[in-house]
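Novice: A predicted structure for the sequence below; I have some questions about it.
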Amino acid sequence: MAKASSYLFKIASHPQEFEQIFRLNHETFAEEIPQHEKNEQGLLVDAYHEHNTYIIALKEKEVIGMISLADNRPFSLDKKLGDIGDYLPNQMNIHRLCEIRLLSVKGKYRKTKVFIGLLRMLHHVFKEKGYEGAVISGILREEKLYRHIGFIPFAHQVGSAGAIYQPMYITKDHILLTEKLLPSPVSFLPGPVRVSEEILQTLGRQAFSHRDAAFMELIRRVQASLTQMTQANFVQIMIGTGTLANDAVAAQLALLKGKGLVLSNGEFGERLVNRAKRYQLQCRIVRKTWGEPFTETELAAELDSEIDWIWYVHCETSTGTVNEIERITRMIGGKPIKQAVDCISTIGALPVDLKNVYLATGVSGKGTESISGLAFVFHNHEIQPNEHIPPYLDLGLYYLHDSVPYTHSSSLLSALEQALTKDFTKKYSDVANMYAYTYKRLTDSQFELLPKEQQHSSPIISILLDKQISSVEIGEWMRRQGYYLHYQSSYLQERNWIQISMLGNVSLAEILDMLDLFESMCLYLRNLQDEITEALLD
């Protein structure tokens, strides 16, 4: 395992953490600041403990710093002053306030990054809960620091000798100003992905009509870039998501007379199966366990003379398993079997060759690193309109009208054109290198992964966490540290999986930093669970 992060910051949630909080509370507010009486146990449980959210700083397994917040009235300041609403400015929304208390950092860590780390976590929690402001009882000796952060004194001082406090408040605007001081979050989500400033700037330009000659020139340039990238003859660009693109494909498959084959080895394969049922496609369904690749023997047995078309997902987003187009093309051989392929998680992330494919789908907001909202359907044959297909799904109408049968978006197309100037040959190499490094490192650290066998490349790695670690807990923890991993989809939470996606604009250096933190967090949580198990056995 790589080096552990120096400090970890999290929301306290385990009994061992709370016991250390009580000890640090006693050490600070009974021994150092004589606000409470000392006791032999060395534990001080805060009077508002049941309502407190504690942000803690950890050095290995030791709680070395903390800060708490609560939004249940009355606050401790209400008890010292009376209703604090009588003292606060009228513009403060008294119903969306929290009280920040119990700021404490152990002595030898007070000139380190611990305080800044606590404030960063506080910033994230403040935003999550939608607070409009906060109040504190600021110890007098640190009043200058609080003012520097943005706190403003109100009301008279409270407390007793040795523990005098100045009531202070801060507004949401001041809290959110600290966002400029925070590192930019890094997204390892499969979408939406982080986009460049140049792409964001295109959205600030005035939109122009989809009937202008300039618009038609724009969409032709974008189509040329996409077909050059994929070796397809044509691409239709629709306003919508990958779901729309796959619905348009299903509508075309429904026109074919022969029987089809739908492959499923994950969530998005199952969505193709569901779509096939909705469109009443005549087909066989072949399922594998999630993450299991289809073997050549299995494919050879299924691709018989009865099959006219096959529909599958190129990269199964729910697992990271790649169903290789080249291998399936080779298995088809000279048979007149048409391939329909969901390439939503591979176009722009892996080399994709569609010259032997009947229909394929993609989107703007994943591997191409543009803004979400455009759906692609690639094809190599001319498509005629069909009155049995709903107009918005009729690829023939798009083909007949140069991909603009209806209102379109110059803003999204301009953003996509900018995104397509990227050197994707280099990106394919970068994704392969990041995948290989991440897969080996996590495997060496004893994590169970999908794909089960290391492929040449995949833009997605799934981590199958053991029961000691909650995917939701680790995902929330990472998010508050500025790393967005994929854990919120129901199909991942049901299995306690978490994913790292390299579809977007990420670097190997960012992966190194993220993995340092991820492994440290997992090690910490495993150690906590081991302690609980040992205590139960004792």
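Specialist: Received the coordinates, thanks.
Novice: From here on, just use CA atoms for contacts and neighbour counts.
Specialist: Will do.
Novice: Check which helix or strand residue 498 maps to.
Specialist: strand 497-501 (DSSP states H and E).
Novice: Check which residues of the host helix or strand of residue 519 are buried.
Specialist: Using DSSP H and E, residue 519 sits within helix 508-537. Neighbour-count burial for helix 508-537, counted by 16 or more other C-alpha atoms under 10 Å, picks out 508, 511-512, 514-526, 528-529.
Novice: returning to what we had before: helices or strands next to the strand holding residue 498 in the packing?
Specialist: Secondary-structure packing of strand 497-501 (3 or more C-alpha pairs under 8 Å, 6 or more residues apart in numbering; DSSP states H and E): strand 460-464, helix 471-480.
Novice: Taking strand 460-464 as reference, get the angle to that strand.
Specialist: 160 degrees (axes from the mean of the first three to the mean of the last three C-alpha atoms, to 10 degrees).
Novice: Strand 497-501 to helix 471-480, inter-axis angle?
Specialist: 40 degrees.
Novice: Any idea how far strand 497-501 is from the middle of the chain?
Specialist: Relative to the chain's own centre, strand 497-501 is displaced by 9 Å; criterion: C-alpha atoms, centre = their mean, to the nearest Å.
Novice: A further structure is provided below for comparison with the first:
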Amino acid sequence: MNSYKLLTPGPLTTTGSVKEEMLFDRCTWDNDYKIITQKIRAKLLELAGAGKEEYTTVLMPGSGTFAVEAVMNTAISDQDKVLILTNGAYGERIVKMAQYIGLAFREYSVAYNEVPDEEEIRMILKEDPDITHVVMVHCETTTGILNPIEMISKLSKEFGKTLIIDAMSSFGGMGISVPDLGIDYLISSANKCIQGVPGFGFVIAKIDKLIACEGNSRSLSLDLYDQWKEMNKDGKWRYTSPTHAVAAFAKALDELDEEGGIPARFSRYQNNNRILRERLKEAGFETYLSEEKQSPIITAFRFPNEDFNFEHFYTYVKERGYVLYPGKLTDEPTFRIGNIGDIHEEDIEEVCAIIETYMGVVKI
């Protein structure tokens, strides 16, 4: 088996001990396994700063996209209307979900290198009182832009809207207080900043909002309410769950604590990102985003010149132990480098040295 590290936004490089948890086969009906599920649910609430009296956690099999669609399918009824804020491919995917489900929606879109404007959103909410829900991607991994979660939280509270946050690439790697921000549904995935493996997503939901969703779902498998109702009894999933991914995630949560929690992980990611941007700038790569809009999760870099061959560059770096990420439909040629997962300063220094060699940069 080839050995390399993933500099991607998930799936990502996991620790050996997380991988080892997947060597044991578990039964979905077994009490020990249900205890693991309940441990995960409780720990995720703790990381969100949310109390179990007001909030709950629902685990949904599939990729993060399945969990997002479960929320859109369940939380928004035929009588509701959702405002979808977009500045990247993942926000646009939510628009596509709304179209498939048949939801009433309005899209507010800005350029991929811009963040939503507060006054423009305020104007939309004033002129369109039919809007009941607002949804936004926190960290758009299309570019790595970090969207203003505090601003949209304030507006949602001001206008009394249900707030849905896709925190796929930020939760666990950045501090997010769900109650303080008034988030009604926060969605993330096992294979992002908590550093598990792909297989399921999760939703941290306000209990009263979720209870009110009974009967909304147009899908059996994506019925978030029904999944919660079953899982809330004793931890049993409704249908076959990704047992290996669940066990690995439980171990990843332990390792997050061992690292020092979210503040320590954020500090590591931020340091990785700083070194990466500084050294690649010296090697001739400009970032797609300005520094104040950049998340510590993933960075989009412009091609250095018209002759730059990404496939050749990608293969060169991969052969030396690191896998990068292509661009994602930006308005100009880009590629991306993630710095989440079991990636540390020495890894970033090494990949930067590989790229400098490729670019012919001579260090004095």
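Specialist: Cool, the structure landed. It should be emphasised that the depicted structure is a prediction, and the values quoted were computed from it without experimental measurement.
Novice: TM-score for this pair?
Specialist: The TM-score (TM-score structural alignment, normalised by the length of structure 2) is 0.86; 340 aligned residues with a C-alpha RMSD of 2.2 Å.
Novice: hmm, back to that, can you say which of the helices and strands packed on strand 497-501 of structure 1 is nearest to residue 429 of structure 1?
Specialist: Ranking those by proximity to residue 429 of structure 1 (C-alpha to C-alpha) places strand 460-464 first, at 14.6 Å.
Novice: In structure 2, which residue range corresponds to the strand holding residue 498 of structure 1?
Specialist: The alignment of strand 497-501 of structure 1 onto structure 2 (TM-score structural alignment) spans residues 334-338.
Novice: ok, now stretch 470-485 of structure 1?
Specialist: Residues 309-324 of structure 2 are where stretch 470-485 of structure 1 lands when matched by TM-score structural alignment.
Novice: Which positions in the matching stretch come out as buried?
Specialist: 314, 316, 317, 318, 321, 322, 323, 324.
Novice: Quick one: those residues as JSON lines, columns for distance to residue 89 of structure 2 too.
Specialist: Shown next, in JSON lines, are the buried residues of stretch 309-324 of structure 2 (distance: C-alpha to C-alpha, whole Å):
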{"residue": "314", "distance to residue 89 of structure 2": "22"}
{"residue": "316", "distance to residue 89 of structure 2": "28"}
{"residue": "317", "distance to residue 89 of structure 2": "26"}
{"residue": "318", "distance to residue 89 of structure 2": "25"}
{"residue": "321", "distance to residue 89 of structure 2": "28"}
{"residue": "322", "distance to residue 89 of structure 2": "25"}
{"residue": "323", "distance to residue 89 of structure 2": "21"}
{"residue": "324", "distance to residue 89 of structure 2": "18"}
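Novice: Quick one: map residue 236 of structure 1 onto structure 2.
Specialist: Residue pairing (TM-score structural alignment): residue 236 of structure 1 is matched to residue 58 of structure 2.
Novice: pretty sure that match is in a helix, no?
Specialist: No: assigned with DSSP: H, G, I helix; E, B strand; the rest coil, residue 58 of structure 2 falls outside any helix and is strand.
Novice: What is the burial count for the counterpart of residue 192 of structure 1 in structure 2?
Specialist: Using TM-score structural alignment, the partner of residue 192 of structure 1 in structure 2 is residue 11. Neighbour count of residue 11 of structure 2, defined by other C-alpha atoms under 10 Å: 18.
Novice: Quick one: residues contacting the closest residue to residue 11 of structure 2 other than its chain neighbours.
Specialist: Once flanking residues are discounted, residue 11 of structure 2 sits nearest to residue 191: 5.4 Å by C-alpha to C-alpha, 6 or more residues apart in numbering. For residue 191 of structure 2, the contacting residues are 10, 11, 12, 197, 198, 199, by C-alpha atoms under 8 Å, 6 or more residues apart in numbering.
Novice: helix, strand or coil for the third one?
Specialist: It stands for residue 12 of structure 2. coil.
Novice: tell me the two of the contacts of residue 191 of structure 2 that are most distant?
Specialist: Distance extremes for the contacts of residue 191 of structure 2: the farthest pair is 12 and 199 at 12.9 Å, using C-alpha to C-alpha.
Novice: can you give me the strands in structure 2?
Specialist: 5-6, 55-61, 81-86, 104-109, 133-137, 139-140, 145-146, 162-166, 185-189, 200-206, 298-302, 322-323, 325-326, 334-338 (DSSP state E).
Novice: most packed of those?
Specialist: Of all the strands of structure 2, strand 185-189 carries the top mean neighbour count, a mean of 28, counting by mean count of other C-alpha atoms under 10 Å.
Novice: out of the buried residues of stretch 309-324 of structure 2, who's nearest residue 174 of structure 2?
Specialist: Closest to residue 174 of structure 2, out of all of the buried residues of stretch 309-324 of structure 2 and judged by C-alpha to C-alpha, is residue 324, at 22.3 Å.
Novice: what's near enough to touch residue 234 of structure 1?
Specialist: Here residue 234 of structure 1 is in contact with 223, 227, 378, 379, 380, 381 (criterion: C-alpha under 8 Å, 6+ apart).
Novice: still contacting in structure 2, which of those residues?
Specialist: Mapping the contacts of residue 234 of structure 1 onto structure 2 (both residues aligned by TM-score structural alignment, their matches' C-alpha atoms under 8 Å) leaves 223, 227, 378, 379, 380, 381 still in contact.
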